[in-house]
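Trainee: Need the 3D shape of this:
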Amino acid sequence: MSFSIPNDFEGRRVVVTAGTKGAGRATVRRFLAAGARVLTTARSRPDDLGGAEFVAADLTTPDGAATVRDAAFATLGGVDVLVHVLGGSGAPGGGFAALTEELWQSEFALNLWPAVRLDRALLPHMVERGSGAVVHVASIQRTLPLYESTTAYAAAKAALTVYSKALSKEVGPKGVRVNVVSPGWIYTEAVDAFLQRIAAVSGGSVETARQGVLEALGGIPIGRPADPAEVAELIAFLASDRAASIHGAEYVIDGGTIPTV
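Mentor: Modelled structure (predicted):
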């Protein structure tokens, strides 16, 4: 999928977490195409970065956030845009009883704490300069949780959304905009792994698992998951000067999945 891309990030310094796969990779490509200098991070280096800078880091740890902070200043000289895409669920099916203490901890360690730590590391630079944009990627599951397998993930994304709202109130008057993008189902590599986990627990097929997720979501009115490039386009818009008055907001991109206003 392609769009007509304005060159509105020329020279901007952008940090994108989890930028080597799925929506994160599409976001990196979108900013690069618009002229940005991009630093992305993941646990291991991919074969093709497409022109982005890279630092290996485990953002589920405090040291990982410090590594990205140091790389951002050493490589880019600072940050104008921070996009936090990192997230996901490793929990099995089986409902609340299958969620051990360790699983609850790991879901929050992946879906909430990295954003909090990286904001704490990089936002002071934006505040000092009096400008910047932050986009946190949450999920529609904060309002539409799938109790069979993603209760802890949904709770962590709900916490991320509330945290983002509070952060926007604090840093907005200081020139830094904070917004949230909440996707529904995105067709990525992680989708297959997610469906395979459900199938393994239920003893059914991957296709049965896919249908089960669609039914749990209540269907997708446009008939398909989102393409990663579509999510990246929304992220780029919110980070751009075209969205200069959009702040403290959550934008849902789910093909109409959420059935209420």
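Trainee: Every contact and neighbour count from this point should use C-alpha atoms.
Mentor: OK.
Trainee: so where do the strands sit in the stretch 1-150 of the chain?
Mentor: For the stretch 1-150 of the chain, the strands identified by DSSP state E, counting those that start in this stretch occupy 13-17, 37-42, 53-56, 81-84, 132-137, in order along the chain.
Trainee: Run through the neighbouring helices and strands of the last one.
Mentor: Here strand 132-137 touches strand 81-84, strand 176-183, helix 228-239, going by 3 or more CA pairs under 8 Å, 6 or more residues apart in numbering; DSSP states H and E.
Trainee: let's see 6 Å
Mentor: Contact analysis of strand 132-137 by 3 or more CA pairs under 6 Å, 6 or more residues apart in numbering; DSSP states H and E lists strand 81-84, strand 176-183 as its packing neighbours.
Trainee: for the third one, same thing?
Mentor: For strand 53-56, the packing partners by 3+ CA pairs under 6 Å, 6+ apart come out as strand 37-42.
Trainee: Next, the second sequence, to be compared with the first:
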Amino acid sequence: MPPTEEVLKKLCNPAVLRRFLKIRRLPILWLVLRGLDLLSRRPEMAREIQVLLPDVTETLQFTNKHTVLMALNILNKMVTHLRKRETSPFAPDLSKKLLPLFNHVSNEVRECSILLFKDLIEAVVWWQKADVKKNVHRGLLPLLFRMSDETPSIAQASGEALIACARFLKWKKLKQQAKRKKKVDIKDCLLKQGRRRVDDYLYQSVLYLRDSQASLRCEAVEFIGLALQHFNNQSEEKVNVICTALEPLQNDAHPSVRSAATGIIQRQQRQQAEPARSRPAALFCWPC
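Mentor: Model (predicted):
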């Protein structure tokens, strides 16, 4: 039986709800989130509880899948109901908190977080885009890799979110390639941004070498190979770190992953064996 109007009005008390949100006990937190879920379904009440957006965002750090999903659903409804200027102040922190959820073990959490990220960046007003831009850049490579997710709906959501990111960044070439779903061309597009940005992408790629899905491990290995070819004067220290991360994949269960990882390691070993004077000097080191 749905709650009455009177019950909802009594429940809509941001100060009280905030106090309960700060109690980090799962049963209590679940009840509070359940109440917020009911309130966030109504545009007028979503506006009344918008001050709780930061508090709900904090619950995304919980490990309980159901809690995170409930929080994502609440945030999604609030972003939908609120005006752009009401949502934008919360966008920098929320977009940052959503990024780790792209790799959550739960398919539902991954999909919901990606879709919310897309809706969020589309809701940011122009004068606050600068505060969100860094997080959008950080989301590009994970979204590219998630286009190969074994769950079709996640792959689809990732492609749509990548298009939204390209539109946010006013990156016409990336938007075109994302619409065509040409992953090789998207990678090439990302690699043309410059060394500092590509260095960040390399660091992100290494994290995906341990992903449970072979399709994502394969994407990560391929991107690393392309990046090393694109900028072939990496520091020896960085190359060693990358090759060390790739070594376990030489015994990967997936043939494509094994082959690609082995090929990169062998190529780097040959390059390192060349006389030092035949190789250009490395320009920068691996980020801390």
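Trainee: What's the TM-score once they're superposed?
Mentor: Between these two chains, after superposing, the TM-score reads 0.33 (TM-score structural alignment, normalised by the length of the first structure); 134 aligned residues with a CA RMSD of 5.5 Å.
Trainee: thinking again about what came up before, could you dump the strands of the stretch 1-150 of the first structure into a markdown table and include distance to residue 125 of the first structure and mean neighbour count?
Mentor: Rendered in a markdown table, the data for those read as follows (distance: least, CA to CA, whole Å; neighbours: other CA atoms under 10 Å):
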| stretch | distance to residue 125 of the first structure | mean neighbour count |
| --- | --- | --- |
| strand 13-17 | 12 | 26 |
| strand 37-42 | 16 | 25 |
| strand 53-56 | 19 | 18 |
| strand 81-84 | 11 | 26 |
| strand 132-137 | 9 | 25 |
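Trainee: and those strands as a markdown table, adding distance to residue 121 of the first structure?
Mentor: Listed next are these as a markdown table, based on distance: least, CA to CA, whole Å:
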| stretch | distance to residue 121 of the first structure |
| --- | --- |
| strand 13-17 | 12 |
| strand 37-42 | 15 |
| strand 53-56 | 16 |
| strand 81-84 | 11 |
| strand 132-137 | 13 |
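Trainee: Can you say which of the ones you listed is nearest to residue 169 of the first structure?
Mentor: Between residue 169 of the first structure and the strands of the stretch 1-150 of the first structure, the shortest gap by CA to CA is with strand 132-137, which sits at 12.9 Å.
Trainee: just so I have it, where are all the helices in the first structure?
Mentor: Applying DSSP state H to the first structure gives helices spanning 22-33, 62-71, 101-111, 113-129, 151-171, 189-202, 206-217, 228-239.
Trainee: Would you mind finding the most buried of those helices?
Mentor: Mean neighbour counts were taken over the helices of the first structure using mean count of other CA atoms under 10 Å, and the top value, a mean of 24, falls to helix 22-33.
Trainee: can the helices and strands packed on strand 132-137 of the first structure go into JSON lines with extra columns for distance to residue 103 of the first structure?
Mentor: As requested, those are exported to JSON lines (distance: least, CA to CA, whole Å):
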{"stretch": "strand 81-84", "distance to residue 103 of the first structure": "22"}
{"stretch": "strand 176-183", "distance to residue 103 of the first structure": "23"}
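Trainee: Select, out of the ones you listed, the one closest to residue 23 of the first structure.
Mentor: Among those, the nearest to residue 23 of the first structure by CA to CA is strand 176-183 (9.9 Å).
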